[in-house]
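>>> I need the structure of the sequence given here:
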Amino acid sequence: MPVDAELPPQQPIRSVWTRPQRRKREQPSLSREHIVAVALELLDAEGLEALSMRKLGTRLNAGATSLYTHVANKDELLELAVDAVYGEIEPPTPAGRDQWRAAAVSSAQSLRSTFLKHPWMASVVGELGVTQLGPNMARLSEGMLALFETAGLPAGEADFAVSTFAGYVLGMTTSEAAWLTTLARSGQSEQDWVAGLLPAAEEALRDHPQLRAQYAAVRDKDPREVRDEKFDYGLQRVLDGLETRISKP
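The predicted structure is shown next:
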């Protein structure tokens, strides 16, 4: 292409939040909110692979074409569903230098429990480039920025702190959600699965005493408690690191 050739104008990224809503037909029993609520039920019960406009229409007792009055396609539906999940998370309240850690822990626990309640989010959160545009996600992000700004981080670092904090929480939680999804498909309880794994693990790791000792240490522990302890340990270390950046009055 010649250097001076005119490039086509870049098309804006499409999002359900940035286009005008279509004129709604007279369907009192069918609203965007109801569509999203039923979509969440389907996603929670059967996973991301099961979601389709046709299957959702069947659950709603409505033709797939009638859904397009409210959402243009499956991508828009996922945007709405993802933001509805973020709406279940309580954003932190700015707490100043004395209480910011407690507020951050509460927000992290809320985010974790919500994602574990909706494990399909593990395979969506990193793929949809427009998931940051929804009002609930914006409210949560605004709250996190305000939390770290009022905690006393140096100017310009609040955004980096939010990314570091969210990166840890989401990284741990999406892996945890994926594991629990696999476990659910196996039909076993977590306790039974771990109990069945330990003998094989100890045999396979007989030449690795530290790993063997690690498995032995959790033999009689509730696997959920182990996951909770590991999550909290990492979270506290992330907050320790951020605290070193907070200026003291």
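
>>> C-alpha only now, for contacts and for neighbours.
Fine.

>>> can you map out the helices along this protein?
32-46, 53-60, 64-67, 74-86, 96-117, 135-151, 158-186, 190-204, 209-217, 223-243 (DSSP state H).

>>> which residues sit against the fifth one?
Contacts to helix 96-117, defined as Cα atoms under 8 Å, 6 or more residues apart in numbering, come from residues 44, 85, 88-95, 121-122, 147-148, 150-152, 169-170, 173-174, 176-177, 235, 239.

>>> how long is stretch 63-77 end to end?
End-to-end distance for stretch 63-77, by Cα to Cα, to the nearest Å: 15 Å.

>>> got it, and stretch 238-249?
For stretch 238-249, by Cα to Cα, the gap between its terminal residues amounts to 22 Å.

>>> now that stretch: buried residues?
By 16 or more other Cα atoms under 10 Å, the buried positions in stretch 238-249 come out as 238-239, 242-243, 246.

>>> distance to G126 for the helices of the chain - can I get that in TSV?
Shown next, in TSV, are the helices of the chain (distance: least, Cα to Cα, whole Å):
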stretch	distance to G126
helix 32-46	17
helix 53-60	22
helix 64-67	26
helix 74-86	11
helix 96-117	13
helix 135-151	14
helix 158-186	10
helix 190-204	26
helix 209-217	32
helix 223-243	20
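
>>> so which of those helices gets nearest E26?
Between E26 and those, the tightest spacing by Cα to Cα is seen for helix 64-67, at 10.7 Å.

>>> how about the closest one: buried residues?
Per 16+ other Cα under 10 Å, helix 64-67 contains these buried residues: 64, 67.

>>> residues contacting the residue lying closest to A95 once chain neighbours are set aside?
Setting aside the residues directly before and after it, A95 is nearest to L147 in space (Cα to Cα, 6 or more residues apart in numbering), at 6.5 Å. The contact partners of L147, taken as Cα under 8 Å, 6+ apart, are 92-96, 100, 103-104.

>>> how about D192?
Under the contact definition (Cα under 8 Å, 6+ apart), no residues are listed for D192.

>>> likewise for the one 5 residues further on?
Applying Cα under 8 Å, 6+ apart to L197 gives no contacts.

>>> can we see that at 10 Å?
Residues in contact with L197, defined by Cα atoms under 10 Å, 6 or more residues apart in numbering, are Y215.

>>> ok now stretch 36-50, how far from the chain's centre?
15 Å (Cα atoms, centre = their mean, to the nearest Å).

>>> buried residues, that stretch. List them.
Neighbour-count burial for stretch 36-50, counted by 16+ other Cα under 10 Å, picks out 36, 38-40, 42-44, 47-48.

>>> just to revisit the earlier point, just send the buried residues of stretch 238-249 back as CSV, with distance to K117 too.
Formatted as CSV, the entries for those read as follows, by distance: Cα to Cα, whole Å:
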residue, distance to K117
V238, 24
L239, 25
L242, 28
E243, 30
I246, 33
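
>>> please give the structure of this sequence too, so both can be compared:
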Amino acid sequence: MARPRKPLLSRERIVGAASALVDSEGLGAVSTRRLAAELGVSGPSLYNHFRNKDEILEAVADAVSAKVDLSMFEESDSRDWRTALHDWAVSYRAALTEHPNVVPVLARGPGRRPAALRVADAVFGAMVRAGWPPAQATRIGALMRYFVTGSALGSFARGFVDDEAAYDPCDYPHLGQAHLLAERQEEIDEGAFETGLRALLDGLAAQHETLVRAGGPGHPRVDGP
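This is a model prediction of the structure:
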């Protein structure tokens, strides 16, 4: 039998199969035995590309990070820092909500994942160029990650059941329409994210204005870390 022109297995194929499993069944569905069966290969062959299941899940998470748009942080981009943060947060959340089951891995931080580290580097660099002190730029990056990953972990609207009887007005006088929330999940969740994001950016903009006034345009004064 002639040898195949392409290798039967690659990192990309393994990550693709693992991503499909995570999306459909969750993180617990991934095992080297299950992946080998899905790919039609022997289990040990996976170890030519990954040392263990955790490395595979890290690669799956990094593939999601690679989908996040970072163009707004390029020095050639004309967007101001606030608009850039807004547009990046929207792209970041879109990538996470497309793959919600992998969010717990992403929430642990970038670790050694290349794409995730590029995200962190881009955000930090853009904030420093915008005049934020490095320590505050670090906090902003952390704050944005907390906000975006938190918003992608679950749906507020879907947390209510569609049974009107579950919300007895004697017990919950203000939840008379709660059983209708699930029907408007996307509208409510997207609206909540945008409301929170704009409020967050308003607060940062006020801080930035104070820094600029204290140290001059583009040269905020740094009073400690």
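
>>> do you know the score for how well these two fit?
The TM-score (TM-score structural alignment, normalised by the length of structure 2) is 0.78; 205 aligned residues with a Cα RMSD of 2.9 Å.

>>> grab the two from the buried residues of stretch 36-50 of structure 1 that are most spread out in space.
The farthest-apart pair in these, when distances are taken by Cα to Cα, is V36 and G47, at 14.6 Å.

>>> off-centre distance for stretch 91-106 of structure 1?
Offset of stretch 91-106 of structure 1 from its chain centre (Cα atoms, centre = their mean): 20 Å.

>>> actually, stretch 178-194 of structure 1.
Going by Cα atoms, centre = their mean, the spacing between the C-alpha centre of stretch 178-194 of structure 1 and its chain's C-alpha centre is 20 Å.

>>> same deal with stretch 149-164 of structure 2?
Here the centre of mass of C-alpha atoms in stretch 149-164 of structure 2, compared against the chain's by Cα atoms, centre = their mean, lies 18 Å away.

>>> now tabulate the buried residues of stretch 36-50 of structure 1 in a markdown table and tack on distance to T58 of structure 1.
Output for those, formatted as a markdown table (distance: Cα to Cα, whole Å):
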| residue | distance to T58 of structure 1 |
| --- | --- |
| V36 | 14 |
| V38 | 11 |
| A39 | 11 |
| L40 | 14 |
| L42 | 11 |
| L43 | 14 |
| D44 | 17 |
| G47 | 17 |
| L48 | 17 |
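
>>> of those, which is the nearest to R212 of structure 1?
Out of the buried residues of stretch 36-50 of structure 1, the one with the shortest distance to R212 of structure 1 is G47. That distance is 35.2 Å, counting by Cα to Cα.

>>> distance check, the nearest residue to the closest one once chain neighbours are set aside against R219 of structure 1.
When the adjacent residues along the chain are set aside, G47 of structure 1 lies closest to W120, with 5.6 Å between them (Cα to Cα, 6+ apart). In this structure, W120 of structure 1 and R219 of structure 1 are separated by 29 Å, where distance is defined by Cα to Cα.

>>> give me the more crowded residue out of the two.
Shown here are W120 of structure 1 and R219; by other Cα atoms under 10 Å, W120 has more neighbours (23 against 15).

>>> which residues sit in contact with the counterpart of that one in structure 2?
Residue pairing (TM-score structural alignment): W120 of structure 1 is matched to N101 of structure 2. Applying Cα under 10 Å, 6+ apart, one finds that N101 of structure 2 lies in contact with 19, 21-28, 61, 152-154.

>>> just the angle between the helix or strand harbouring A214 of structure 2 and helix 134-152, please?
A214 of structure 2 is part of helix 185-215, with elements assigned from DSSP states H and E. For the pair helix 185-215 of structure 2 and helix 134-152, the angle between their directions (axes from the mean of the first three to the mean of the last three Cα atoms, to 10 degrees) equals 170 degrees.

>>> packing partners for helix 185-215 of structure 2?
When contacts are defined as 3 or more Cα pairs under 10 Å, 6 or more residues apart in numbering; DSSP states H and E, helix 185-215 of structure 2 packs onto helix 81-98, helix 134-152.

>>> now do the buried residues in the first one.
Judged by neighbour count (16+ other Cα under 10 Å), helix 81-98 of structure 2 contains these buried residues: 81-82, 84-97.

>>> mean shift between that helix and structure 1?
Average distance, helix 81-98 of structure 2 versus aligned residues of structure 1 after superposition (mean Cα distance after the TM-score superposition for structure 1): 1.4 Å.

>>> for P7 of structure 2, give me its contacts.
Per Cα under 10 Å, 6+ apart, neighbours of P7 of structure 2: none.

>>> so what does it match up with in structure 1?
Aligning on TM-score structural alignment places P7 of structure 2 opposite P28 in structure 1.

>>> what's the spacing between its match and A216 of structure 1?
Here the distance between P28 of structure 1 and A216 of structure 1 works out to 59 Å (Cα to Cα).

>>> what's near enough to touch the counterpart of M127 of structure 2 in structure 1?
Under the alignment defined by TM-score structural alignment, M127 of structure 2 is paired with F148 of structure 1. Contact criterion Cα under 10 Å, 6+ apart gives 94-97, 100-101, 104, 154, 157-162, 242-243, 246 as the residues in contact with F148 of structure 1.

>>> hmm, which of those residues are common to structure 2?
With both residues aligned by TM-score structural alignment, their matches' Cα atoms under 10 Å as the criterion, the subset of the contacts of F148 of structure 1 whose aligned partners also touch in structure 2 is 100-101, 104, 154, 157-159, 161-162.

>>> which one of those is nearest to R54 of structure 1?
Comparing every one of those with R54 of structure 1 (Cα to Cα), the shortest separation belongs to V162, at 38.3 Å.

>>> pull the contacting residues for the closest one.
So, once contact is read as Cα under 10 Å, 6+ apart, V162 of structure 1 ends up touching 141-148, 168.

>>> pull out the buried members of those.
Among the contacts of V162 of structure 1, those classed as buried by neighbour count (16+ other Cα under 10 Å) are 141, 143-148, 168.

>>> return the residue of structure 1 aligned against D202 of structure 2.
In structure 1, D202 of structure 2 lines up with D240, judged by TM-score structural alignment.

>>> gap between its match and G234 of structure 1?
In this structure, D240 of structure 1 lies at 10 Å from G234 of structure 1, with Cα to Cα as the measure.
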